[in-house]
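Q: From the sequence below, what's the structure:
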Amino acid sequence: MSDTPPEKPAVKKRAPAVKKATATTAAKPAAAKPVGKAAPKAAAVTPAIAAPASAPPAKVAAKPGPKPKVPTRHRAKPASRAPAKPRTTPVAKPALLAKPSIKQAAVVAAGTGGVLAALGAAFFLWRASKADQPDYKLIERDGDFEIREYPGLVTAATEARGPRDAALERGFKILADYIFAKSRNGEKIAMTAPVLSDGSSKSGWRTRFIMPAGKTRADLPTPPSGVTLANEPPRRVAAVRFSGRADDADLAAKEGALRSWLELRTFPSEGLAEHAFYNSPVMPGPLRRNEVIITLSTR
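A: You can find the predicted model right below:
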């Protein structure tokens, strides 16, 4: 019995502790009240932030404006490049061998023989471009092979013996001295193309210059010894055209190809083959025009 009374006050002492704890726990929500009060402040701030967001709708709408211009530029680029393709495609220029420009001759010659060769090639090319060529009627063309009809021509000819190159060089000089009035008196005669050569090392090589159109033998100055003037009748010929320096092997190969072509086409031929050179010896090989010509029989 004596033990019971002391226990009661102990309970009483604990009760206030619980109350304090309860008060403490109750005090916590009191501290949280300011948080609840802060919430409206945030709500007040939120509209302040949202207000500028609604203010710049014009700016946002203005930004997408330039965006469509970007695809427009990208579309315009291929349109500008498209016309450039056909311009670069015909970079080929297929008529280099027929009539190359002075600039092309100078570039090729500069790579093969330096500045002097370039100037020489340009000069002779300019001179050759001014040279007249005899008119002819084209009858048929098959690749590099052609059938032509030439009118009557007046030629100046000379002969020389020895290897073909050496004989052609001597014959060319003799005829050049005649037309340029170095071996005679009087006026010069215009240079024409091509220079014709035919013959063999055994019988000798004949070199011929074609006189300008409209000139007759009576119109021409009297030639020196070793040069003869002749009237050549109209004729039909077969010709094969090629470039390069035209050495003996090339000329023989082209003649063989031309004769084989004539046999396949059943064109009768007669006489020896002739070589036609359209350019000066200083002209670079790729820019030269050479031909092998065979006279066709009229039978």
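Q: C-alpha only now, for contacts and for neighbours.
A: Noted.
Q: Distance check, Ile139 against Ile174.
A: 34 Å (C-alpha to C-alpha, to the nearest Å).
Q: So the two - more neighbours on which side?
A: Ile174 (22 against 12; other C-alpha atoms under 10 Å).
Q: Make sure I have this right: the more buried one is in a helix.
A: Yes - counting by DSSP: H, G, I helix; E, B strand; the rest coil, Ile174 is found in a helix.
Q: residue contacts, it?
A: Going by C-alpha atoms under 8 Å, 6 or more residues apart in numbering, Ile174 touches 158, 227.
Q: Next: Glu255.
A: 273, 292.
Q: Quick check: which element contains it?
A: helix 248-264 (DSSP states H and E).
Q: So which other helices or strands are in contact with the helix or strand following that helix?
A: Later in the chain than helix 248-264, the nearest helix or strand by DSSP H and E is strand 274-277. On a contact count with 3 or more C-alpha pairs under 8 Å, 6 or more residues apart in numbering; DSSP states H and E, strand 274-277 meets strand 195-200, strand 290-295.
Q: Can you tell me which of those strands is packed in deepest?
A: strand 290-295 (a mean of 24; mean count of other C-alpha atoms under 10 Å).
Q: Compute the inter-axis angle for it and strand 195-200.
A: 60 degrees (axes from the mean of the first three to the mean of the last three C-alpha atoms, to 10 degrees).
Q: any residues touching strand 290-295, and which ones?
A: Counting by C-alpha under 8 Å, 6+ apart, 235-244, 246, 251, 254-255, 258, 269-278 sit against strand 290-295.
Q: Which stretches in the stretch 51-200 of the chain count as helices?
A: 57-62, 69-81, 84-88, 102-130, 164-179 (DSSP state H, counting those that start in this stretch).
Q: Make TSV from those and add distance to Lys8 to it.
A: Listed next are the helices of the stretch 51-200 of the chain as TSV, based on distance: least, C-alpha to C-alpha, whole Å:
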stretch	distance to Lys8
helix 57-62	75
helix 69-81	90
helix 84-88	110
helix 102-130	126
helix 164-179	148
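Q: Distance of Ala42 relative to Ala53?
A: Distance from Ala42 to Ala53, by C-alpha to C-alpha: 17 Å.
Q: meant to ask about Arg241, not that
A: Distance from Arg241 to Ala53, counting by C-alpha to C-alpha: 83 Å.
Q: could you give the angle of the helix holding Glu255 to strand 290-295?
A: 40 degrees.
Q: quick one more, to check against the first:
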Amino acid sequence: MKNIAHILFGFVLAFIQIGNAMAIEEPKYQVVIKDGDFELRRYESMIIAEVVVTGDLSEASNRGFRQVADYIFGNNEDPLKKQAEKIEMTAPVTVESDLSSKIAMTAPVTVESQGGNQQATWKLSFVMPSKYSLETLPKPKNKNIVIREIKSHDLAVVRFSGFVDEEKMQAQTKRLEAWLKQQTLTAQGAVQLSRYNPPWTLPFFRRNEIWLRVESKSQ
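A: Predicted coordinates for the structure are as follows:
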């Protein structure tokens, strides 16, 4: 049943790839270090919409995804026009969890674990398109959805392909943590799993990433 999460996460990305070949916006960043599958990126500030959900990783991801997708599809109110507005989807869809790491928590686009068991509490969030500010972004009608800004920050990233379950997420997290030690970087954030592809993408074409927030590295 874990592949259900992959399908749901891919749904919104798929719908904006159909028809006109419109580019999917990703959060803006600069590459500070590139080393094979690993990168250190400096992300610009971003606005996220997040919701708290419970359950195991798959269940919580599905519940949170449906709520935030409902918000961007129009269950909102434009602060100026006083009417619903469809918000463009960005990529990737990111699941944030501390189940696979003991590193202290912070948070982008995410599901964030608040516990260490199969019924943990999570936060799932999408990054909002960069054209919006906190003042112009449509307000969610679902009171469970919180809008907040994340300031500029550095992320350590490892990229890999295939389908992802919790075991694979943990294995890739260990790879990234080992690379952090080699680079003498200190992690500050929770483990984040980011997925970029629609559900029909073949496993070896899939782009997945594990993200860890780190102390800023001077340029």
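Q: circling back to that earlier point, the more surrounded of Arg241 and Ala53 of structure 1?
A: Arg241 (18 against 11).
Q: Aligned to that one, what sits in structure 2?
A: Using TM-score structural alignment, the partner of Arg241 of structure 1 in structure 2 is Arg159.
Q: The residue nearest to its match when sequence neighbours are not counted and Ala171 of structure 2: what is the separation?
A: Closest residue to Arg159 of structure 2 apart from its sequence neighbours, by C-alpha to C-alpha, 6 or more residues apart in numbering: Glu209 at 4.4 Å. According to C-alpha to C-alpha, Glu209 of structure 2 stands 12 Å off from Ala171 of structure 2.
Q: hang on, the earlier thing: buried subset of the contacts of strand 290-295 of structure 1?
A: 235-243, 246, 251, 254-255, 258, 269, 273-278 (16 or more other C-alpha atoms under 10 Å).
Q: got the contact list for the equivalent of Arg63 of structure 2 over in structure 1?
A: Here Arg63 of structure 2 is matched to Arg170 in structure 1, going by TM-score structural alignment. Arg170 of structure 1 is in contact with Ala160, counting by C-alpha under 8 Å, 6+ apart.
Q: what do you get if the cut-off is 10 Å, keeping everything else the same?
A: 158-161, 164, 176, 207 (C-alpha atoms under 10 Å, 6 or more residues apart in numbering).
Q: Kindly report the same for Gln104 of structure 1.
A: 96, 110, 118, 121-122, 287.
Q: Same question for Gly162 of structure 2.
A: 168, 201-208.
Q: Check Ala106 of structure 1 too.
A: 112-123, 125, 283-284.
Q: Over to Asp165 of structure 1?
A: The contact partners of Asp165 of structure 1, taken as C-alpha under 10 Å, 6+ apart, are 171, 205, 247-248.
Q: so which of these is the most crowded?
A: With neighbours taken as other C-alpha under 10 Å, the top of those is Gly171, carrying 24 neighbours.
Q: In this structure it contacts Gly162, no?
A: No - contact status for Gly171 of structure 1 versus Gly162: not in contact, 11.3 Å apart, counting by C-alpha atoms under 10 Å.
Q: what's the overlap in contacts for these two?
A: Trp205.
Q: For the equivalent of Pro286 of structure 1 over in structure 2, which three-state class applies?
A: Under the alignment (TM-score structural alignment), Pro286 of structure 1 maps onto Phe204 of structure 2. Using three-state DSSP, the structure places Phe204 of structure 2 in helix.
Q: Look at Phe204 of structure 2 and say how many residues are nearby.
A: 10.
Q: what's in contact with stretch 32-40 of structure 1?
A: Contacts for stretch 32-40 of structure 1 (C-alpha under 10 Å, 6+ apart): 29, 41, 44-46.
Q: That stretch aligns to what range in structure 2?
A: So stretch 32-40 of structure 1 sits over no part of structure 2, by TM-score structural alignment.
Q: my read: Ala84 of structure 2 touches Asp70, true?
A: No - Ala84 of structure 2 is not in contact with Asp70 according to C-alpha under 10 Å; the separation is 11.5 Å.
Q: if you skip the residues just before and after it, what's nearest to the residue nearest the centre of structure 2?
A: What sits nearest the mean C-alpha location of structure 2, by C-alpha atoms, centre = their mean, is Thr94, with 2.1 Å. Spatially, and ignoring its direct neighbours in sequence, Thr94 of structure 2 is nearest to Ser194 (4.0 Å; C-alpha to C-alpha, 6+ apart).
Q: Counterpart of the one you found over in structure 1?
A: Checking TM-score structural alignment: Ser194 of structure 2 goes with Ala276.
Q: So that match is in contact with Pro194, correct?
A: Yes - assessed by C-alpha under 10 Å, Ala276 of structure 1 is found in contact with Pro194 at 5.6 Å.
Q: which residues are in contact with both of those two?
A: Common neighbours of Ala276 of structure 1 and Pro194, using C-alpha under 10 Å, 6+ apart, are 208, 289-291.
Q: Widest-spaced pair of the residues you listed?
A: Arg208 and Arg289 (17.0 Å; C-alpha to C-alpha).
Q: Tell me which of the two has more neighbours.
A: Arg208 (25 against 22).
Q: What is the aligned counterpart of that one in structure 2?
A: With TM-score structural alignment as the criterion, Arg208 of structure 1 matches Ser125.
Q: That match: helix or strand, and which one exactly?
A: In this assignment (DSSP H and E), Ser125 of structure 2 forms part of strand 121-127.
Q: packing partners for that strand?
A: strand 46-54, helix 57-73, strand 93-97, strand 145-150 (3 or more C-alpha pairs under 10 Å, 6 or more residues apart in numbering; DSSP states H and E).
Q: Of all the ones you listed, which one comes closest to Ser130 of structure 2?
A: Closest among these, using C-alpha to C-alpha: strand 46-54, at 7.1 Å.
Q: If I take that closest one and helix 57-73, what angle do their directions form?
A: 130 degrees.
Q: what's strand 46-54 of structure 2 packed up against?
A: helix 57-73, strand 121-127, strand 145-150.
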